[in-house]
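Chemist: compute the structure for the input listed below.
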Amino acid sequence: MRIDLSGKTAVVTGSTEGIGFAIAKGLAEAGAAVIVNGRKSATVEAAVERLRQIAPAQKHRGVASDLGVASGCAALVAAAPAADILVNNLGMYGPKDFFDTSDEDWERYFAVNVMSGVRLSRSYLPQMRENGWGRVLFVSSESGLNIPVEMIHYGVMKTAQLALSRGLAKRMAGSGVTVNAILPGPTLSEGVAEMLEAERRKSGKPIEIVATEFVTSQRPTSIIQRVASVEEVANLAVYLASPLSSATTGAGLRVDGGVAESLI
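Modeler: Next up, the predicted model:
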């Protein structure tokens, strides 16, 4: 099986590092021209340069904008008005007790995790439908199925992404455009490593061991009993962005190491 995305343009949000960059890298390696997004120009340009080193044949570029606000989404669309593939990867997370989570916290999480995907999908889907081909992908989480008690706000947003992707897939029925979501489990991205840094310093253990201990204690239903790599998550995303996934739409596909306790 060979994935060929030559001639395709992909917009990947929140793609300067972590799962987002791994997806951007995978798409670039498959032949797509990738538009990198992040809030800071320096990190965006650094990520674009990395892609150029990996896949120099395509014209990769970056757009620095805050997609947590409407004006930032508009700026991205203005700079990149057409795309064949949209990966709504942008998200924020962090543990916080429900009773300490303010209205402002909820509104910011909703703006970043949900409304960014709403706004960009609303902008790019009509053109994809007109072309008769397109791929929209939401990076949700197993937390959308197993709401984590330590960050209920995050779980709610990830559930919303699942509902949004399913609804958009139905809205695009018969158009040649597919919309799906992937559900990563614990993944050793830079963000997760930062979240576990205090424990790493306290224990003196390598971050991989700390992350594995987090999985076994906080996500004991994990079947692989370890964190996933960002590349393992990206592999599924690249497949879903390709022509090979043409019969898959409206789906929530798990790459969670078996954490979610459900058959489907």
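Chemist: when you work out contacts or count neighbours from here on, use the C-alpha atoms and nothing else.
Modeler: Noted.
Chemist: report all helices and strands that the longest strand along the chain contacts.
Modeler: If each strand of the chain is counted by residues according to DSSP state E, the longest one is strand 177-184. The helices and strands touching strand 177-184, judged by 3 or more C-alpha pairs under 8 Å, 6 or more residues apart in numbering; DSSP states H and E, are strand 134-139, helix 152-171, helix 230-240, strand 252-255.
Chemist: helices of this structure, start to end?
Modeler: With DSSP state H, the ranges of helices along the chain come out as 18-29, 41-54, 70-79, 103-110, 116-131, 152-171, 190-195, 197-203, 207-218, 230-240.
Chemist: I'd like these laid out as a markdown table, including distance to residue 96.
Modeler: As requested, the helices of the chain are arranged in a markdown table below (distance: least, C-alpha to C-alpha, whole Å):
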| stretch | distance to residue 96 |
| --- | --- |
| helix 18-29 | 22 |
| helix 41-54 | 27 |
| helix 70-79 | 26 |
| helix 103-110 | 10 |
| helix 116-131 | 22 |
| helix 152-171 | 8 |
| helix 190-195 | 12 |
| helix 197-203 | 16 |
| helix 207-218 | 15 |
| helix 230-240 | 24 |
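Chemist: return the most buried member of these.
Modeler: Looking across those with neighbours counted as mean count of other C-alpha atoms under 10 Å, the highest average goes to helix 18-29: a mean of 26.
Chemist: report the angle between that helix and helix 230-240.
Modeler: Computed with axes from the mean of the first three to the mean of the last three C-alpha atoms, to 10 degrees, the direction of helix 18-29 lies at 50 degrees from that of helix 230-240.
Chemist: contacts for helix 18-29 next, please.
Modeler: Taking C-alpha atoms under 8 Å, 6 or more residues apart in numbering as the criterion, the residues outside helix 18-29 that touch it are 5, 10, 12-15, 33-34, 36, 47, 51, 54-55, 58, 89-90, 189-191, 230-231, 233-235, 237-238.
Chemist: now show me the structure for the sequence below, then we'll compare the two:
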Amino acid sequence: MDIDLGGRVALVTGSTQGIGHAIATRLAQAGAAVVVNGRVGGRVEAAAARIRDAVPDATVRGVVADLTDGEAVDDLLLEVPSVDILVNNLGIFGARPALEIDDAEWRRYFEINVLAGVRLIRAYLPEMMARGFGRVLSISSDSSVVIPVEMVHYGVTKTAQLAVTRGFAKVAAGTGVTVNSVLAGPTHTGGVEELVEQMVGADQPWEQAQRTFMREHRPQSLLQRLIEPAEIANMVAYLSSPLASATTGGAIRVDGGYVDAILP
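Modeler: All right, here's what the predicted structure looks like:
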């Protein structure tokens, strides 16, 4: 399957590491001009440089912006006024007992995991619709369907993300623009390594700790291992392409069979 994104501009939020960085790299490999985004200038430039090293002919630039800050979003839109592919990857997670999560923390999770993406969809979707092509993708989670008891606030924001996707897909109906969520399962990132250490302890080798985490805390995974970020990125590249023109309004699972249901 030849995925050709030549001539397309892609913005991937939260793309200095982990899933976001893997997505930005994969889109660059497919020929898209990629905009890397993060909050810290040095990390943004380092991430862009890693993509250039991996894809020597890539067109990559970095834009520093805190997407929870309305003025910073306005500045980003001045630098990147138009995109063909928007990947809302920015997100936070962390384990905390549900009864200890205060209002401020709930608001912080909604601001980062939900509203930051809504702002960018609101900004970029009208031009996509007028142009007759566009791809909006939000990186959601198995936690949107199987709410984890140790991360209720995270799960709820990811559920909201699915509703945002479905709603904006209806807004874009009949225009040639698709809006989807990618429902990622437990994935091997730096943040998840920290979560695994928090949940099972730091006194064992990583491979053993990973197996213990999956067995004790994610036993319903059919993959029985953490997903690699590149595996998520492959699905995003497909959904970003013209090949996925009939897929919209959906929650596309790359969850290793984690969600125990025929449909999400």
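Chemist: got a TM-score for the two of them?
Modeler: Their TM-score after superposition, calculated using TM-score structural alignment, normalised by the length of the first structure, is reported as 0.96; 263 aligned residues with a C-alpha RMSD of 1.3 Å.
Chemist: which of the helices of the first structure sits closest to residue 258 of the first structure?
Modeler: Proximity of these to residue 258 of the first structure was assessed by C-alpha to C-alpha; the nearest stretch is helix 207-218, lying at 11.5 Å.
Chemist: list the helices and strands that closest one packs on?
Modeler: Packing contacts for helix 207-218 of the first structure, counted by 3+ C-alpha pairs under 8 Å, 6+ apart, involve helix 197-203.
Chemist: next up, the contacts around the residue nearest to residue 201 of the second structure when sequence neighbours are not counted.
Modeler: Distances taken as C-alpha to C-alpha, 6 or more residues apart in numbering put residue 209 closest to residue 201 of the second structure, at 7.7 Å, once the chain neighbours are dropped. With contacts defined as C-alpha under 8 Å, 6+ apart, the neighbours of residue 209 of the second structure are 196-197, 200-202.
Chemist: tell me which of those residues you also see in the first structure.
Modeler: Among the contacts of residue 209 of the second structure, the contacts conserved in the first structure (both residues aligned by TM-score structural alignment, their matches' C-alpha atoms under 8 Å) are 196, 200.
Chemist: of the contacts of residue 209 of the second structure, closest to residue 216 of the second structure?
Modeler: Each of the contacts of residue 209 of the second structure was scored against residue 216 of the second structure by C-alpha to C-alpha, and residue 200 proved nearest at 8.8 Å.
Chemist: could you dump the helices and strands packed on strand 177-184 of the first structure to a markdown table with distance to residue 101 of the first structure?
Modeler: Listed next are these as a markdown table, based on distance: least, C-alpha to C-alpha, whole Å:
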| stretch | distance to residue 101 of the first structure |
| --- | --- |
| strand 134-139 | 23 |
| helix 152-171 | 8 |
| helix 230-240 | 29 |
| strand 252-255 | 28 |
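Chemist: what about the longest strand of the first structure, how far off from the second structure?
Modeler: Plainly put, strand 177-184 of the first structure ends up 0.4 Å away from its match in the second structure on average once the two are laid over each other (mean C-alpha distance after the TM-score superposition for the first structure).
Chemist: excluding its own residues, what touches that strand? List them.
Modeler: 128-129, 132-142, 144, 161-162, 165-166, 168-169, 172, 233, 236-237, 240, 246, 248-256.
Chemist: what do you get for stretch 218-235 of the first structure?
Modeler: With C-alpha under 8 Å, 6+ apart, stretch 218-235 of the first structure has contacts from 18-19, 22-23, 26, 184-189, 211-212, 215-216, 255-261.
Chemist: residue 97 of the first structure: which of the helices of the first structure is closest?
Modeler: Each of these was scored for nearness to residue 97 of the first structure using C-alpha to C-alpha, and the closest is helix 152-171 (7.8 Å).
Chemist: how big's the offset between the closest one and the second structure?
Modeler: Distance for helix 152-171 of the first structure, averaged over aligned residues: 0.4 Å (mean C-alpha distance after the TM-score superposition for the first structure).
Chemist: so where in the second structure does stretch 129-147 of the first structure end up aligned?
Modeler: Residues 129-147 of the second structure are matched to stretch 129-147 of the first structure when aligned by TM-score structural alignment.
Chemist: kindly check the end-to-end length of that stretch for me.
Modeler: Counting by C-alpha to C-alpha, to the nearest Å, the length from the leading to the trailing residue of stretch 129-147 of the second structure is 34 Å.
Chemist: now stretch 237-254 of the first structure
Modeler: Span of stretch 237-254 of the first structure from end to end, C-alpha to C-alpha: 11 Å.
Chemist: buried set for that stretch?
Modeler: Neighbour-count burial for stretch 237-254 of the first structure, counted by 16 or more other C-alpha atoms under 10 Å, picks out 237-242, 246, 249-254.
Chemist: one more: stretch 215-226 of the second structure?
Modeler: The neighbour-count criterion (16+ other C-alpha under 10 Å) identifies 218, 221, 224-226 as the buried residues of stretch 215-226 of the second structure.
Chemist: any idea how far residue 28 of the first structure lies from residue 195 of the first structure?
Modeler: Distance of residue 28 of the first structure to residue 195 of the first structure, given as C-alpha to C-alpha: 29 Å.
Chemist: quote the end-to-end distance of stretch 58-75 of the first structure.
Modeler: Counting by C-alpha to C-alpha: the opening and closing residues of stretch 58-75 of the first structure are 23 Å apart.
Chemist: cool, and stretch 182-191 of the first structure?
Modeler: Terminal residues of stretch 182-191 of the first structure lie 18 Å apart, using C-alpha to C-alpha.
Chemist: how near is the alignment partner in the first structure of residue 250 of the second structure to residue 264 of the first structure?
Modeler: Under the alignment (TM-score structural alignment), residue 250 of the second structure pairs with residue 251 of the first structure. Summarising the geometry, the distance separating residue 251 of the first structure from residue 264 of the first structure, computed by C-alpha to C-alpha, is 10 Å.
Chemist: if I look at residue 85 of the second structure, how far off is residue 188 of the second structure?
Modeler: Between residue 85 of the second structure and residue 188 of the second structure the distance, using C-alpha to C-alpha, works out to 24 Å.
Chemist: between those two, which one's more packed in?
Modeler: More neighbours surround residue 85 than the other of residue 85 of the second structure and residue 188, with 30 against 18 (other C-alpha atoms under 10 Å).
Chemist: pull the contacting residues for that one.
Modeler: The neighbourhood of residue 85 of the second structure, defined by C-alpha under 8 Å, 6+ apart, consists of 8-11, 134-137, 240.
Chemist: buried subset of the residues you listed, written for PyMOL?
Modeler: Buried members of the contacts of residue 85 of the second structure, defined by 16+ other C-alpha under 10 Å, are picked up in PyMOL with:
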select buried, resi 8+9+10+11+134+135+136+137+240
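Chemist: now for the contacts of residue 85 of the second structure, which pair is the farthest apart?
Modeler: That would be 8 and 137, which, of these, are the farthest apart (C-alpha to C-alpha) at 14.7 Å.
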